[in-house]
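Enquirer: no sequence for this one, just the structure:
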């Protein structure tokens, strides 16, 4: 069957329902969002003369829920305009409309009786063949389908999105025994390609995969905190991005999610897991029970493991809960020796051996928690999944871990992991001992650029399915590396296409990365069809230039060196633009400063949907000088049409740079003119490099011709400068900007307007690049610029001087 999904009905407009509706709107679907009718009008509605028959009253619940969702931060929509794709209604008046929809998703309250009553109505109204699913996080899927028609049961399964659906990549697909294999295959593919999800096939077991393992790990970490006498701040530091997990750590994450959510899942697991050898682990530690008694549930109640207050000066202060006294005290910045050691190790995979070998209480915490959860997941196969890789994929995509548990175990070594577990007086499942005795390897291996996993039933390695759509650079590292230096690697991606990966800290542009760009283009021009510039970093595509080196030269007043650095960077960006083969850049997550500029100079950008791109140089006291200011002036010139208010178009570009505005999505990057017609958005980041490679091939086969430097960029000259000067003066007068902000803005106005020209005219790219470089160089000599650079380098935040 050739199935398509153009219209989606979401039943239930709570936090999850509204956000799921928004994400379907993000990908272009028409969405119908429904909820119940209120029992009676409010006093305010009655005062307006409204009754229960009024549409505004009948749709009040869904309208209020949806409006609250639109105000949420982070935003659930790629663009505010996408809200128009969602139609609101109620179950009584609008449920019959579902007959025209391709997929019906139930997201009502977590009660089986209510869900079954909804499905009884849906079964009578839907057209045969319509997909239908439940977003439950705990109720057995098969129970919901009882009593429904054969066609309903055939097209029904669980589709468990994680909150917030736009940002968390996991989508668990949970079929029943009666779900059609065609439906399962379709949803796995649709979730991956169209929704941008890591779609994981799950069994209909309590909490499925991610919550079963993730809640176990969270509760055991809290238990270990109590047993070892540690503080919540210490453990949050130990369980943060230092070991490849979200920066929030364990306790802060609990506050964000809501402690009641964790408790609800844990209690359900304890009640239902009568055969789990570790069932008692879901009995909650005393600290959690006391928090629940006090109704200290986290952010939703204003306090949990942390609490934010205002001091006597009105300044926000974060307090942390002392688990021994149950009193709040000012949160302390943690100075743990092991953290200092781990920070000095750039590669995440190399940190685990150091963490586990640490002799302090922190090391004991790592050994206890890693060893215990390693043991736990070995007993979950085949209970919750037949394949171990699905457990890793679920925990990574659902909880934001960079590495799965079996992946982490492979890093420290199979035998070392067994010894870690045995050191706790416990044992993993027998199949782990059998694997170790066989000597054939660990849980994963890479062969011919494809990743394989150990399959328990066959006791052999099988290819992880779906990889044909992905290019994972780590899988090519041993076989396809063409050239490398300490911070850049060039890969052969196949089909005559090269790939360039940055590997510096936050993938910033320093000498090694710049060398890598030139080398990759030279190699591509000699023997290949084109080049992809991208990476698989979890942190950033590129956070910009290497500020430390620039600061060092500037503080020493080595102006020739600074000038050479800027000229070399401009030359590098120009090389990207004027290569004789197509260059496609694949940004994702953060693409700031130089990361934005290299994207602006690409023949095509293939961006991840979650790409936050912008020219942010004013924050450190300078203007974009790697061609960024020039490029936005050129793009404005290209937008000018006869009769257009040209200064208004230029003003938008000026304000984006002057305010260091960063797009909230790749879609907004189009609206800001950082992406343009011909550039592409990819929903699933795992597909990014493969899609970029296809774009290189497409450009090459279309007869790519090397571009020539431009001399037709229309600039506004004095008219533009005058407009910006007036606005800058007003902002300074109102106190919105400082004197130094004004100085930077005036430099930017001068460059983006093309200098002090008497009338609008056409100039060359090189002319604008020279203006950029001159302005940048002069600002590097300013004391307040150096203070901003130093603030970012030492404290992570430049001062507003």
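Expert: Yep, it's here. It should be emphasised that the depicted structure is a prediction, and the values quoted were computed from it without experimental measurement.

Enquirer: from here on, just use CA atoms for contacts and neighbour counts.
Expert: Fine.

Enquirer: contact partners of stretch 129-146?
Expert: 101-107, 110-112, 115-116, 119, 151-153, 155-161, 174-177, 183, 204-208, 265, 268 (Cα atoms under 8 Å, 6 or more residues apart in numbering).

Enquirer: what about those residues, which are in helices?
Expert: Judged by DSSP state H, helices contain the following of those: 112, 115-116, 119, 151-153, 183, 265, 268.

Enquirer: which residues of the stretch 1-150 of the chain fall in strands?
Expert: Secondary structure of the stretch 1-150 of the chain (DSSP state E, counting those that start in this stretch): strands at 7-11, 30-35, 86-90, 103-106, 131-134.

Enquirer: for the stretch 501-650 of the chain, same thing?
Expert: 530-533, 583-585, 589-592, 604-608, 611-614.

Enquirer: export the ones you listed as TSV, with columns for mean neighbour count and distance to residue 724.
Expert: Compiled in TSV, those are given as follows (neighbours: other Cα atoms under 10 Å; distance: least, Cα to Cα, whole Å):
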stretch	mean neighbour count	distance to residue 724
strand 530-533	30	35
strand 583-585	32	32
strand 589-592	26	24
strand 604-608	28	30
strand 611-614	27	20
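
Enquirer: may I see the strands of the stretch 1-150 of the chain arranged in CSV, with distance to residue 244 as well?
Expert: Below are the strands of the stretch 1-150 of the chain laid out as CSV (distance: least, Cα to Cα, whole Å):
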stretch, distance to residue 244
strand 7-11, 34
strand 30-35, 36
strand 86-90, 36
strand 103-106, 33
strand 131-134, 31
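
Enquirer: now distance to residue 557 too, for the strands of the stretch 501-650 of the chain, in a markdown table please.
Expert: Shown next, in a markdown table, are the strands of the stretch 501-650 of the chain (distance: least, Cα to Cα, whole Å):
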| stretch | distance to residue 557 |
| --- | --- |
| strand 530-533 | 34 |
| strand 583-585 | 34 |
| strand 589-592 | 26 |
| strand 604-608 | 37 |
| strand 611-614 | 28 |
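
Enquirer: below is structure B, check it against A:
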């Protein structure tokens, strides 16, 4: 059946329901968002003389929930305007409208009786053949389908989104025995391509996959912490970024999510898993029970494992719970010798062997926790999944782990992981030793063709990981020998079909000398014997910008000749990419700031991940964009002058974007800010970006790409516009809205964008603007207050407004 999703009904407008509705609105789908109608008036409604029958009253709950979502931070919407695609209503008056919907998603309270009662009503109006799914995270899917019609059962499944649905990539699909295979195929395809999710097919077992393993890991960390006498701060230090987990680690995450949620999920799993070999882990530690009884539930109650208090002078301080006394004490900095040894190890996979070899409490913690985790996941197959790769996918996408449990186990070595599990008092599943005995020494391997395979327990052989045929994974290409050139900051990789890729691997993908060399090498190699070039990487962020530390050191030493040469090389590299004989495609994703933004501004086309935070942020460190960004944004603005809007207005909008260091909150917003333009693409699933960029490069090559000519007819407005900007900036400074140094930077930016103090509007070249841009950048590098701003960012990570 050829199925198209034009309209979706979301039943339940709570935190999850409203945000699922927003994410469908993000991708252009019409949404019907429904909730219960109130049973009584509020005092405000009574004062207004409203009746229960009034539409404003009957839709009060759903409208309030949607409004809360719209103003939430981080926003569940790509653009606030996308909320216009959501129509609200209530179950009594509007449930009949689901007859016009292609997919109905139930997201009401986690009670079987309430859900089943709603389904009974849904069956009266739902059009046969349309999708019906539940977002439940704890109720068995087969129980929800009991008593329903055959058509309902055939088109029913669990679709478990993770909160917040826009940002967390996991979507677990849980079928019932009656769910049609084509329905499952469609849900997996749609979730991947249209919703941008990592879709994992799960079995109908308690907690499904991610929560089952993720909550086990959380509770096991709590018990190990108690066993070793570790503090709250020590535990979070050990379970955060050092092992590829979120900065909020374990206990801070529990505070954010709410300890009551942890307690409810743990209790549910403890009751639902009487035969789990590690059921002892799901028994809550005494300190968690006490915290629950005291309503110390985290951020929602003002205190949990951490508590924010007012210290001396009214300054906020973070206190941490002392588990031995159950009292709060000032949070302490944590230091372990084992962690110190990993500081120079950039690659996550290389850290694990050092961590488990530690001779201090940190090493002991890792030996126990990894041993328990490895044993647990080995025993979950085939109970919760037939393929081990699904567990890794689920934990990476749902809990934000950089590496899944089996990937981590591989990094340590399968035999070493088995030894850790046994030493921790756990019993791994027999299939692991059988796998080793057969000569299979890893859970994953990459073929010579760059295809990733996993060990399939049923067939006792390696099988290709399904569902990634349309992805290009650079690690796999690297493992299969596709790297053609590399230095310490960049690599040139052959993507096949005549397309090369330049990948960065500097810290935060900062654009330093090595990366610039890699970009130039990539263009040179592509022009010599290939059809196109992609600039892409698989890191969480495309690039945090130019190497600010290098700029700072040269400016501090007043080595302005060297600094001038460095900026000139950066500008020339950007122009080399823009005016090469082959098409160049950029792939922004995550943070794409400063120099990273400038790079994409100079690509022929951009294929951006939906979650791209793009911006020229140099103003915050006392500079203006100096790698061609100011020139390019001025050029793009000049190209709009024939659209009818007053030219000064267009220029002012661009000027404000740069001078306020605006960063797009999504790729969609990047179009509004001018960082993306017509012809650029947005891809919902970030895993697909490089493959789509390769396809774009091929399309341009096939269409007969011709090397463009540098522009020499960019209209600038000279003194007229410059006076306007300076007057406005002066007024801002006099009103104490900005500092005198802000005024200096803003005036220099205006000078470049207006083409200098030309007496009348004039057409200038790109090189003319580049020279002005570089001159302004260098002069600001000589300002003490600029150096203070750069130093603040480098040392504290916080902007300084001096």
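Expert: Noted; the coordinates are in hand. Since we're looking at a predicted model, the values are computed, not measured.

Enquirer: for PyMOL, what selects the buried ones among the ones in helices among the contacts of stretch 129-146 of the first structure?
Expert: Filtering these down to the buried ones (16 or more other Cα atoms under 10 Å) takes a single PyMOL command:
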select buried, resi 112+115+116+119+151+152+153+183+265
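
Enquirer: which single one of the ones in helices among the contacts of stretch 129-146 of the first structure is nearest to residue 213 of the first structure?
Expert: Taking Cα to Cα as the measure, residue 213 of the first structure lies nearest residue 265 of those, at 11.3 Å.

Enquirer: quick check: that closest one touching residue 207?
Expert: Yes - in this structure residue 265 of the first structure lies within contact range of residue 207 using Cα atoms under 8 Å: 7.3 Å.

Enquirer: roughly how far apart are the nearest residue to residue 259 of the first structure once chain neighbours are set aside and residue 248 of the first structure?
Expert: Among residues not flanking residue 259 of the first structure along the chain, residue 297 sits closest, at 4.8 Å (Cα to Cα, 6 or more residues apart in numbering). Applying Cα to Cα, to the nearest Å, the value for residue 297 of the first structure to residue 248 of the first structure is 16 Å.

Enquirer: now swap in residue 664 of the first structure and tell me
Expert: From residue 664 of the first structure to residue 248 of the first structure the distance is 21 Å (Cα to Cα).

Enquirer: higher neighbour count, the two?
Expert: Between residue 664 of the first structure and residue 248, residue 664 has the larger neighbour count (other Cα atoms under 10 Å), namely 20 against 16.

Enquirer: excluding chain neighbours, what is closest to the more buried one?
Expert: Residue 664 of the first structure's closest residue in space is residue 612 (Cα to Cα, 6+ apart), at 5.5 Å.

Enquirer: now do the contacts for the one you found.
Expert: Counting by Cα under 8 Å, 6+ apart, residue 612 of the first structure has contacts 588-592, 662-666, 669.

Enquirer: how about those in TSV, adding distance to residue 722 of the first structure?
Expert: Converted to TSV, these look like this (distance: Cα to Cα, whole Å):
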residue	distance to residue 722 of the first structure
588	37
589	36
590	34
591	31
592	29
662	26
663	28
664	31
665	33
666	32
669	28
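
Enquirer: which of these sits closest to residue 742 of the first structure?
Expert: residue 662 (20.2 Å).

Enquirer: next, the closest one: secondary structure please.
Expert: Look at residue 662 of the first structure: counting by DSSP: H, G, I helix; E, B strand; the rest coil, its state is coil.

Enquirer: what does it correspond to in the second structure?
Expert: Matched by TM-score structural alignment, residue 662 of the first structure corresponds to residue 663 in the second structure.

Enquirer: name the nearest residue to its match, sequence neighbours excluded.
Expert: Residue 663 of the second structure's closest residue in space is residue 615 (Cα to Cα, 6+ apart), at 4.1 Å.

Enquirer: and the one you found, how far from residue 76 of the second structure?
Expert: Taking Cα to Cα, one finds residue 615 of the second structure at 20 Å from residue 76 of the second structure.

Enquirer: check residue 637 of the second structure too.
Expert: 30 Å.

Enquirer: before we move on, what about residue 341 of the second structure?
Expert: Distance of residue 341 of the second structure to residue 76 of the second structure, computed by Cα to Cα: 40 Å.

Enquirer: repeat that for residue 365 of the second structure.
Expert: Where residue 76 of the second structure is concerned, residue 365 of the second structure sits at a distance of 37 Å (Cα to Cα).

Enquirer: and residue 150 of the second structure, what is it in contact with?
Expert: Not one residue lies near residue 150 of the second structure by Cα under 8 Å, 6+ apart.

Enquirer: how about it, what's its partner in the first structure?
Expert: Checking TM-score structural alignment: residue 150 of the second structure goes with residue 150.
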